[in-house]
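Novice: Here is a sequence together with a model predicted from it:
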Amino acid sequence: MYHCQLNIHILNELNEKTFWESALEKLIVPEGLSVRVRVLAQTDGDILKDSDILIIDLEEFDSRQIQSWLKKDARLILCGNAGQIAQLQETLGHRYDEVWARPFEREFATARTQRILEQIKTEKELWITRNYLDTTIDSIPDLVWFKDIRGAHLKVNDAFCEAVGKTKEDVQGRGHYYIWDLEPEDYAKGEYVCLETEEEVLRRKETCLFDERVKSKNGLRQFKTYKSPVFGQDGQVLGTVGIAHDVTDLENVATELEIVLQSMPFAILVKNSEGIIINTNHKFTEYFGMPAEEIAGMDFEQWKEQLLKDITEQEKDGYMETAIQVDGQERILEIHKEPIYDIFSDLVGELCICREVTGERMMEQQILHNAHTDFMTGLNNRRYFYEYMAENRGDQEISMIYVDMDGFKQVNDTYGHKAGDEALILTARLMEKCFPQDFITRLGGDEFLITILGPCQASVLRKKALALQEEMLRAFRASEQLKQLSASIGIAQSSDPEAEIDTVLRESDMALYRAKQLGRGRCCVYGDDF
């Protein structure tokens, strides 16, 4: 995660360059580090100011000048005999790291330098770990703190300092009552902090969740607090770490929301981010027969599975519909979900609004029925015929039976439109009886169309069409006003999925025209009877 180059400089006016180079070339450089070794016969400030490790192996040197050149964190090693070292120590005071007494072997220089490199690596890893930790906790909007076993704060994040109005330096090492500006007697009473929570975490030795109230510079605050024990290498608890999420605003909103919920004309359910139901209103109880205290704590998905089995997803995102029984009557509810976010834009729950749309759906169904249906006969109309075929035909074979009543105009002229209407309605019922599974359309006037999707032999179609003719004749002859009516029928088929609907319709009309030419009251199949 990091890389650092270290400059090792050796000041040696003696002819021992080979000694030092051979000693240091045997170094095993730790991962993340690289070294550059230079042996200098005389001091050079431009070079020494970049030293990370400076080894002085000189009989005489200007200690003050060298100290002025060295970086703050540079390692300084002194080499020499006992007399030289004593003099150097007196001159430098404590501004050196190690003393290597002459004489020593190459292996000694290698081993000691190796150890210094390991120390530098450890220090850099410690620094970067601390930096990672500080950056991480300061990026968290929640309050984060670490305490020792006595309850003193060892480390806190920026959000914590913002909440208490103090700096990190001021907080470090201090206890709770000082940090939160509580009097010791208030702290001891535990009026605004839960003293038992720390003890519980230390006793249970596991992460615990608490609801805590704390007096802050912004007044009384409500927190959801997670506290965990921190263990040492021996398994003993060293202290605790805590993360507190400020839910004060959400709690205040919840109070206001409760008033709004109970006054709403819709059934409303509130669930938390885990999908657990936490609240409902009076209208909800009216619809579903479950009071708030009974449904609270239930898993929303389980409740939905038990009571809302017939939920239909709508095209618009977030909307569902279901039918329920209320006082023995079916009611249709539209259920809409709205997410609930906290002050940090974190999802903390969901609001489910159940609005009764029974009347609306009945009106929609009626409007749709009227738009698709012939008012007189109740059959499908011409417009819906094209819509239905576009949605359902696909690659299926299609057969059409075109029916036209013979003598219908004469009945209208002789007995009036009431008799004509009676004939149309009677014909529609007979068609539904003879073709219960097929799509029947009133094209207009006294013209009807029976459409069959799927394989069907022409001989079968003719047989069924003739049976319809017989039924119509029998019914017409039973009425004095309608006994002169008969029906001409034209049949057309196509197994070509590319064939246009209007093409098949025109062919069935041509077959019908052929039936009328042959004397009416007949049935002709397009192609066979031409």
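Specialist: Yep, it's here.
Novice: use CA for all of it now, contacts and neighbours both
Specialist: OK.
Novice: From residue 184, how far out is the residue nearest the centre of the chain?
Specialist: Nearest to the mean C-alpha position of the chain, by C-alpha atoms, centre = their mean, lies residue 347 at 9.6 Å. Using C-alpha to C-alpha, to the nearest Å, we find residue 347 at a distance of 38 Å from residue 184.
Novice: now swap in residue 431 and tell me
Specialist: To residue 184, residue 431 is 93 Å away according to C-alpha to C-alpha.
Novice: ok, residues contacting stretch 333-350?
Specialist: Residues outside stretch 333-350 that contact it (C-alpha atoms under 8 Å, 6 or more residues apart in numbering): 141, 247, 249-250, 270-275, 318-324, 351-358.
Novice: buried sites along stretch 229-246?
Specialist: 229-230, 237-246 (16 or more other C-alpha atoms under 10 Å).
Novice: Reformat these as CSV; add distance to residue 148 and secondary structure.
Specialist: What follows is the buried residues of stretch 229-246, written out as CSV (distance: C-alpha to C-alpha, whole Å; DSSP: H, G, I helix; E, B strand; the rest coil):
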residue, distance to residue 148, secondary structure
229, 10, strand
230, 9, strand
237, 9, strand
238, 6, strand
239, 4, strand
240, 7, strand
241, 9, strand
242, 12, strand
243, 15, strand
244, 17, strand
245, 21, strand
246, 23, strand
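Novice: Included below, for side-by-side comparison, is a second structure:
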Amino acid sequence: MYKCDLNIYLVGLESEAAAAINSVEPLEWFTHKIFISDCFGEIDVQGADVLIFKASAGTGEERVRELAGEKAVCIVCRDDASGMSRDELAAVDDVWPGILTFDTAKLLFVRLMKELKLKKDAWLWELELQSVIDTSMDLIWFKGRYGEHWRVNDAFCAIVNKTKEDIRGKQHYYIWGLSKEEYKLGRFVCLETEQDVKEAGRTCRFREHVMGQDGMREMITLKTPLYDEKGEFMGTVGVAKDVTKEEAYRRKLLKQAQTDELTGLLNRRYCFFKLDKLARRERLVICYMDLDFFKELNDSHGHQSGDNALVGFAGVLQQNFPKAVNVRMGGDEFVVAMRGEVTEESVREQLDSFLESVHEFFSRTEEFSGLSVSIGVAMGEKAGIPLEVLLHQGDVAMYEAKKGGKNRYCFYSDDMYKADI
């Protein structure tokens, strides 16, 4: 993929050694351009990628480094390496024998080229890996065995508002802006899933909530354990899709689909979906409600007043039946569904209290003062009674309440069913 053109300078080497080096074929993706000189005075080594020189070439190691630059690979050929000073050793990358035979020079040069290729390949892999993960819109991170972060991508940095340099080697609590105490509590910090991945020994998928400086984030994560060459656990790699906004939007759409826009109660459509499921496995008590004189309010004061009355009534409904399923069926009709072991006596007590609350609310506003509510109650005797049956019974009982004078409740009986027929 890459192309590496090497300028190789040989200074002061015997012809046999120079010939050996010149005979080596370049490795894949590499080309060689070799310059040969007897001494430094005859050649400018400033553009060298590799500089192999003999100590007797007339210039010391430190000066050679100055001439070649810091990026060049500088190798000195001398037999008295043990006598070199610390500065002289620091100025070169390697020390070869002072006298190089053809085979020795070729062996050392081939080894050098392989090392350079390994470094170049490692650089390329580093570049490709970082480029790939930085291109991803998902968060990507690599952790050590103790939870320290060693590599992250740009998307990760953008979420936590920190640089890669600042993140490297740091723990979760620092990166996400938590205190050590919050981290130790273990809530919303992914501790459990890290342990799960380690124990599973394979890639695992999670839906996680992560607390950060900007609040709670919802993530779908894939985590994979990493092992060293001995097969020992050395950390994890994680990929996470931040679905916070998507989930909030999904919940918003779901709520819009399930609730009545005006009152915030469940709507008729969702009523049949939710309550039909409940009716199949639970005993339900249905209270079917209809506002009295609501049409007169709309005709006299307009639909805005009617809407205000409906919103207020819905609030009273929720306050009085917080554990029930509360539904606006449409217009001025509402349903309250109670679940479980509800007795007729307890229903009467709740409805008596509810009627008082409704009267109190409507009496506060002059234009609402003529409103009241009629309620029909269908007591499901057992689980499995179809929802349509219960709703019909509640509706029939509600009309009995209206015929009996309004502002009251009636319990459904079989006599009402016969009269309805």
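Specialist: Here it is on my side, so go on. As the structure is a computational prediction, the values presented were derived from the model and not from experiment.
Novice: quick revisit: pick out whichever of residue 431 and residue 184 of structure 1 has more residues nearby.
Specialist: Ranked by neighbour count (other C-alpha atoms under 10 Å), residue 431 of structure 1 and residue 184 place residue 431 first, with 24 against 12.
Novice: Go ahead and list the helix or strand containing residue 356 of structure 2.
Specialist: Assigned by DSSP states H and E, residue 356 of structure 2 falls within helix 344-363.
Novice: List the buried residues of that helix.
Specialist: Neighbour counts over helix 344-363 of structure 2 (16+ other C-alpha under 10 Å) mark 347, 351, 354-355, 357-359, 361-362 as buried.
Novice: out of the residues you listed, which one sits closest to residue 38 of structure 2?
Specialist: Ranked by distance to residue 38 of structure 2 (C-alpha to C-alpha), the buried residues of helix 344-363 of structure 2 are led by residue 361 at 106.8 Å.
Novice: where's that closest one relative to residue 296 of structure 2, distance?
Specialist: Residue 361 of structure 2 sits at a distance of 18 Å from residue 296 of structure 2 (criterion: C-alpha to C-alpha).
Novice: again, but for residue 309 of structure 2
Specialist: 12 Å.
Novice: what ranges do the helices span in the stretch 151-300 of structure 1?
Specialist: Taking DSSP state H, counting those that start in this stretch to define them, one finds helices in the stretch 151-300 of structure 1 at 158-164, 168-171, 176-179, 184-189, 195-204, 248-263, 282-288, 292-295, 300-307.
Novice: now the third one: which residue numbers in structure 2?
Specialist: Equivalent residues of helix 176-179 of structure 1 are located at 172-175 in structure 2, counting by TM-score structural alignment.
Novice: That stretch vs structure 1, average offset?
Specialist: Compared with structure 1 after fitting, stretch 172-175 of structure 2 deviates on average by 1.1 Å (mean C-alpha distance after the TM-score superposition for structure 1).
Novice: Mind listing residues that contact that stretch?
Specialist: For stretch 172-175 of structure 2, contacts defined as C-alpha under 8 Å, 6+ apart pick out 147-149, 160, 162, 167, 179-180, 182-183, 189.
Novice: If we ignore the residues flanking it in sequence, what's nearest residue 1 of structure 1?
Specialist: Leaving aside its chain neighbours, residue 1 of structure 1 sits nearest to residue 32 (7.8 Å; criterion: C-alpha to C-alpha, 6 or more residues apart in numbering).
Novice: Measure how buried the aligned residue in structure 2 for the one you found is and give me the count.
Specialist: In structure 2, the residue equivalent to residue 32 of structure 1 is residue 29, according to TM-score structural alignment. Neighbour count of residue 29 of structure 2, defined by other C-alpha under 10 Å: 12.
Novice: Please apply the same query to residue 399 of structure 1.
Specialist: 24.
Novice: Nearest spatial neighbour of it, chain-adjacent residues omitted?
Specialist: Of all residues beyond its chain neighbours, the one nearest residue 399 of structure 1 is residue 493 (4.3 Å), with distances taken as C-alpha to C-alpha, 6+ apart.
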